[in-house]
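K.L.:
need the 3D shape of this:
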Amino acid sequence: MDYVDLPKIELHAHFTGSISRRALHEIWLRKKATGETDLEDPLVVMPEGKHDYNLETFFPLFTSYIYNLLTDEESIRHTTKSVLADFLNDGVCYVELRTTPRATPVLSAEQYIAILLSAISSFEAQHPQLHTRLILSIDRRHTPEQASSTLALALKHHNEGVVGLDLCGDPTARPDGDIGVFTPVFEEARKQGLAATVHFAEAEASGSKKELETLLSWEPGRLGHVIWEDEATKEEIERRGLCLELCLSCNVKAGMVSGGFEGHHFGHWKDVKGPKIALSVSRYPLIHVHNASMAGQKMLTKDQTDDVGVFGSPLSNEYRLVAEHFHLDRKAICELARQPIDGIFGGQEEKERLRRIMWTS
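P.N.:
A predicted model of the protein is given here:
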């Protein structure tokens, strides 16, 4: 089966985490020529063939380049085009990118979002086979005021491609249910017609019963990772029939789950009626190691550091992995690829388009 040709939906793509080192190098070349940066070439500091980093050293390094190079309109447009081209070339027909609004020395947070939306629109005009929507992320470390500002931006651009809110960030921040400070923001988002997805039980630190009950009270449409939830929460997820964003390579290679690919909780959820599965590459720079005991021990493999983004293999490879490790035939893979359709935030018309073009067998 050709997993690249298979039409696919990507729902858990962090924008900056999807930027290849090659794209960063191209931005660096321009800024170096104009004297706008004194950083060393990203391909020298982070060569594409080098894969002996540990999780604590690689991602802060990469992030330092993200924040020092993605500072102006040209760099944002260039990386957006690069990221979307990577998805398009991998057979993705619908993607929901997520990003945290941030100001740069020359752009406000609102300008950053407006440029990103414009770049997405321009790419779609040239490549109509890939439709892209945007989710704005609230970081767990944000203040309630910052979260309210993100909501305001999402509402302002709701009719321009922003389809929802996300809760993400260091899972050790605001432990044991303290994320309840964001409840008013997510409740208001729901009242205003904005969908929500949340990083859910991503790590033991963010898997307390109090936190998971709080997150579910926001009535999110999708949950990301779902690793540390208890049995009662599993039953509630099943009852609600929520869409689950599962990230095999990310979880296995980062030591977030045990038992390798065969032990991944995809094996549980694939047999549960109700919830829908959305496979994802989870291209997200996990700066904070989820398993502290593995710091300095878990090394990045080549699969994680190839030129497909920061963290994870192409989505086509995720389908190949589940086919291999869970013995899924072509029909089962096609059915799996169609499962996220009802979990997208892009509206009914987009769902109908996907039903027409996604393979059935």
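K.L.:
from now on I want contacts and neighbour counts done on CA atoms only, so please keep to that.
P.N.:
Noted.
K.L.:
and residue 2, how many residues sit next to it?
P.N.:
For residue 2, the neighbour count with other CA atoms under 10 Å is 8.
K.L.:
is it true that residue 322 touches residue 328?
P.N.:
Yes: here residue 322 lies in contact with residue 328, judged by CA atoms under 8 Å, at a distance of 7.0 Å.
K.L.:
more neighbours, those two?
P.N.:
residue 322 (21 against 16).
K.L.:
tell me which element the more buried one falls in.
P.N.:
Following DSSP states H and E, one finds residue 322 within helix 315-326.
K.L.:
could you pull out the strands in the stretch 251-361 of the chain for me?
P.N.:
276-279 (DSSP state E, counting those that start in this stretch).
K.L.:
quick one, helices of it?
P.N.:
Secondary structure of the stretch 251-361 of the chain, counting by DSSP state H, counting those that start in this stretch: helices at 266-269, 302-305, 315-326, 330-338, 348-357.
K.L.:
any chance of these in a markdown table, plus distance to residue 89?
P.N.:
Listed next are the helices of the stretch 251-361 of the chain as a markdown table, based on distance: least, CA to CA, whole Å:
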| stretch | distance to residue 89 |
| --- | --- |
| helix 266-269 | 26 |
| helix 302-305 | 18 |
| helix 315-326 | 10 |
| helix 330-338 | 17 |
| helix 348-357 | 16 |
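K.L.:
one more, so I can put them side by side:
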Amino acid sequence: MNDASSSVTEEFTKRLPKIELHAHLSGSITRQCLHEIWLHKKAQNPNFAIEDPGVLMPPGKVNYGLDIFFDVFSKSIYNLVNDAETILYATKSVLEDFRHDGVRYLELRTTPREIHDEDGRVLISKEEYVDIVLRGIKEFKQEQQNDNETDTDMSVYLILSIDRDRDTPSSAVEVVNIAIRHRTSSPNNPVIVGIDLCGNPLKGDVSTFRRAFDHAKTHKLGITIHFAETIYSNENNAEELETLLSFEPDRLGHVIHVPDSIKEKIAAKRIALELCMSCNVHAKMIVGGGGFEDHHFGEWWMKSECAVSLCTDDVGFFCSPVSQEYFLASKHFGLGHEDLVALCERGVGSIFSGEEEKTRLRRLLVNFSKLNV
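P.N.:
Sure thing, here's the model as predicted:
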């Protein structure tokens, strides 16, 4: 650690005006919030059979492998946050957590869910699910305005995710169409700004989603893709990555197991990167189970001209808010105060919402630097 980075404090990284571009709604719900939802459902129905999430996600546990990670979603979170009341409550709780951590611009992402009762009847359609999340965003913004503290305002936008494991080619197009319909209904101030490809990286044929991403591109939606989270074999991994790059993404998430030939293409196109250090380290996604000092953030930050954003992915699992990710970058890669501000500035250019927000964020960073750097 150099002298510049040794003087960086967690208080500084919390006050730093940050952007968060890779945060899943369901994975960002705190354990406390999930426990509150569980208590509420248990009080309403003493026979409520879902286990307290505190058992599956005990305090201090952050080392979730991918198999356990997706299992917790299907067994716990999706069965707790499964009606309008809990979706709304969880959404607003997540937004307030990010704002409290000093995030001033958030692109939250979620997979539109169709929720059924025990008999298989549809209780909430995918479109209705998105409407509820958007309502949560709207109510959060209204409450934020009532605070009259403009310096701490957080702009919020939404990315809709296509799940490579659960979605079909037709349902993927449906996700894009939901985004398009919402953008058409509010063309001057759209909240939905992009489409994501996520889900279990060991499952699904990504080539089947080409039509959906072509459709999104035609309608000027931003495209971000979970990229090279795991490795199958060198040949198969490279083939899938080539397919994903052919979707012409604006941003890539994770970019862990990337052959040199693919790295060169990413660098040449200057595709923006969303890097999630704590997630990658705690989930043992790095080759050999490496630690923070082995993370590829250092390679991309120091050796490429790609915009790099530090992100949380699923802060409810890995318990490292965005401010902590910036502190870890300082601690393990020697970034000082000016470097951290520059890191934020580099990421601003890759947001999906447009020039007005970019101008606002750059102004916030200039003002912050004058007082703190």
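K.L.:
which of the helices of the stretch 251-361 of structure 1 sits closest to residue 83 of structure 1?
P.N.:
Of all the helices of the stretch 251-361 of structure 1, it is helix 315-326 that lies closest to residue 83 of structure 1, at 12.9 Å by CA to CA.
K.L.:
give me the aligned partner of residue 251 of structure 1 over in structure 2.
P.N.:
In structure 2, the residue paired with residue 251 of structure 1 is residue 280, using TM-score structural alignment.
K.L.:
I meant residue 48 of structure 1, not that one.
P.N.:
Using TM-score structural alignment, the partner of residue 48 of structure 1 in structure 2 is residue 59.
K.L.:
please apply the same query to residue 341 of structure 1.
P.N.:
Under TM-score structural alignment, residue 341 of structure 1 pairs with residue 348 in structure 2.
K.L.:
what's its match in contact with, if anything?
P.N.:
Shown in contact with residue 348 of structure 2 (CA atoms under 8 Å, 6 or more residues apart in numbering): 19, 358, 361, 362.
K.L.:
how about the second one, what's its partner in structure 1?
P.N.:
With TM-score structural alignment as the matching criterion, the partner of residue 358 of structure 2 in structure 1 is residue 351.
K.L.:
picking up where we left off before, to residue 156 of structure 1, which of the helices of the stretch 251-361 of structure 1 lies closest?
P.N.:
helix 348-357 (21.1 Å).
K.L.:
give me the contacts around that closest one.
P.N.:
With contacts defined as CA under 8 Å, 6+ apart, helix 348-357 of structure 1 is touched by 7, 338, 341, 342, 344.
K.L.:
JSON lines for those, including distance to residue 42 of structure 1?
P.N.:
Below are these laid out as JSON lines (distance: CA to CA, whole Å):
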{"residue": "7", "distance to residue 42 of structure 1": "32"}
{"residue": "338", "distance to residue 42 of structure 1": "37"}
{"residue": "341", "distance to residue 42 of structure 1": "37"}
{"residue": "342", "distance to residue 42 of structure 1": "39"}
{"residue": "344", "distance to residue 42 of structure 1": "35"}
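K.L.:
out of those, which comes closest to residue 70 of structure 1?
P.N.:
Nearest member of these to residue 70 of structure 1, counting by CA to CA, is residue 344, at 28.0 Å.
K.L.:
residue 90 of structure 2 contacts residue 29, correct?
P.N.:
Yes: Residue 90 of structure 2 lies in contact with residue 29 (CA under 8 Å); the separation is 6.4 Å.
K.L.:
which residue comes closest to the match of residue 251 of structure 1 once chain neighbours are left out?
P.N.:
residue 286 (6.3 Å; CA to CA, 6 or more residues apart in numbering).
K.L.:
who's in contact with that neighbour?
P.N.:
256, 257, 280, 294, 295.
K.L.:
quick check: the farthest pair among the residues you listed?
P.N.:
Using CA to CA, the contacts of residue 286 of structure 2 span at most 12.7 Å, a distance reached by 257 and 294.
K.L.:
quick one: stretch 240-250 of structure 2 aligns where in structure 1?
P.N.:
Residue span in structure 1 matched to stretch 240-250 of structure 2, by TM-score structural alignment: 211-221.
K.L.:
counterpart of residue 236 of structure 1 in structure 2?
P.N.:
Checking TM-score structural alignment: residue 236 of structure 1 goes with residue 265.
K.L.:
got it, and residue 84 of structure 1?
P.N.:
Aligned by TM-score structural alignment, residue 84 of structure 1 pairs with residue 95 of structure 2.
K.L.:
tell me if its match really is in a strand.
P.N.:
No: according to DSSP: H, G, I helix; E, B strand; the rest coil, residue 95 of structure 2 belongs to no strand; its state is helix.
K.L.:
tell me the SS of the match of residue 236 of structure 1?
P.N.:
Going by three-state DSSP: residue 265 of structure 2 is helix.
K.L.:
which residues in the stretch 151-300 of structure 2 form helices?
P.N.:
In the stretch 151-300 of structure 2, the helices defined using DSSP H, counting those that start in this stretch lie at 169-185, 210-218, 234-245, 260-269, 277-282, 297-303.
K.L.:
need the contact partners of the longest one.
P.N.:
Taking contacts as CA under 8 Å, 6+ apart, the residues outside helix 169-185 of structure 2 that touch it are 112, 127, 160-163, 190-195, 208-209, 211-213, 215-216, 219.
K.L.:
can you flag which of those belong to strands?
P.N.:
Using DSSP state E, 160, 161, 162, 163, 192, 193, 194, 195 are the members of the contacts of helix 169-185 of structure 2 that sit in strands.
K.L.:
so which of the residues you listed is the closest to residue 49 of structure 2?
P.N.:
Among these, residue 163 lies closest to residue 49 of structure 2 (CA to CA), at 26.9 Å.
K.L.:
what residue in structure 1 is paired with that closest one?
P.N.:
Using TM-score structural alignment, residue 163 of structure 2 lines up with residue 139 in structure 1.
K.L.:
quick one: that match and residue 173 touch, right?
P.N.:
No: judged on CA under 8 Å, residue 139 of structure 1 makes no contact with residue 173 at a distance of 9.2 Å.
K.L.:
which one of these two has more residues nearby?
P.N.:
Between residue 139 of structure 1 and residue 173, counted using other CA under 10 Å, residue 139 has the larger neighbour count: 20 against 15.
K.L.:
which residues touch that one?
P.N.:
Contacts of residue 139 of structure 1 (CA under 8 Å, 6+ apart): 100, 147, 167, 168, 169, 170.
K.L.:
cutoff 7 Å now
P.N.:
Residues in contact with residue 139 of structure 1 (CA atoms under 7 Å, 6 or more residues apart in numbering) are 167, 168, 169.
K.L.:
check structure 2 for its longest helix and report it.
P.N.:
Longest helix of structure 2, by residue count under DSSP state H: helix 126-147.
K.L.:
and stretch 106-117 of structure 1, how far out from the chain middle?
P.N.:
Taking CA atoms, centre = their mean, to the nearest Å, one finds stretch 106-117 of structure 1 lying 19 Å from the centre of the chain it belongs to.
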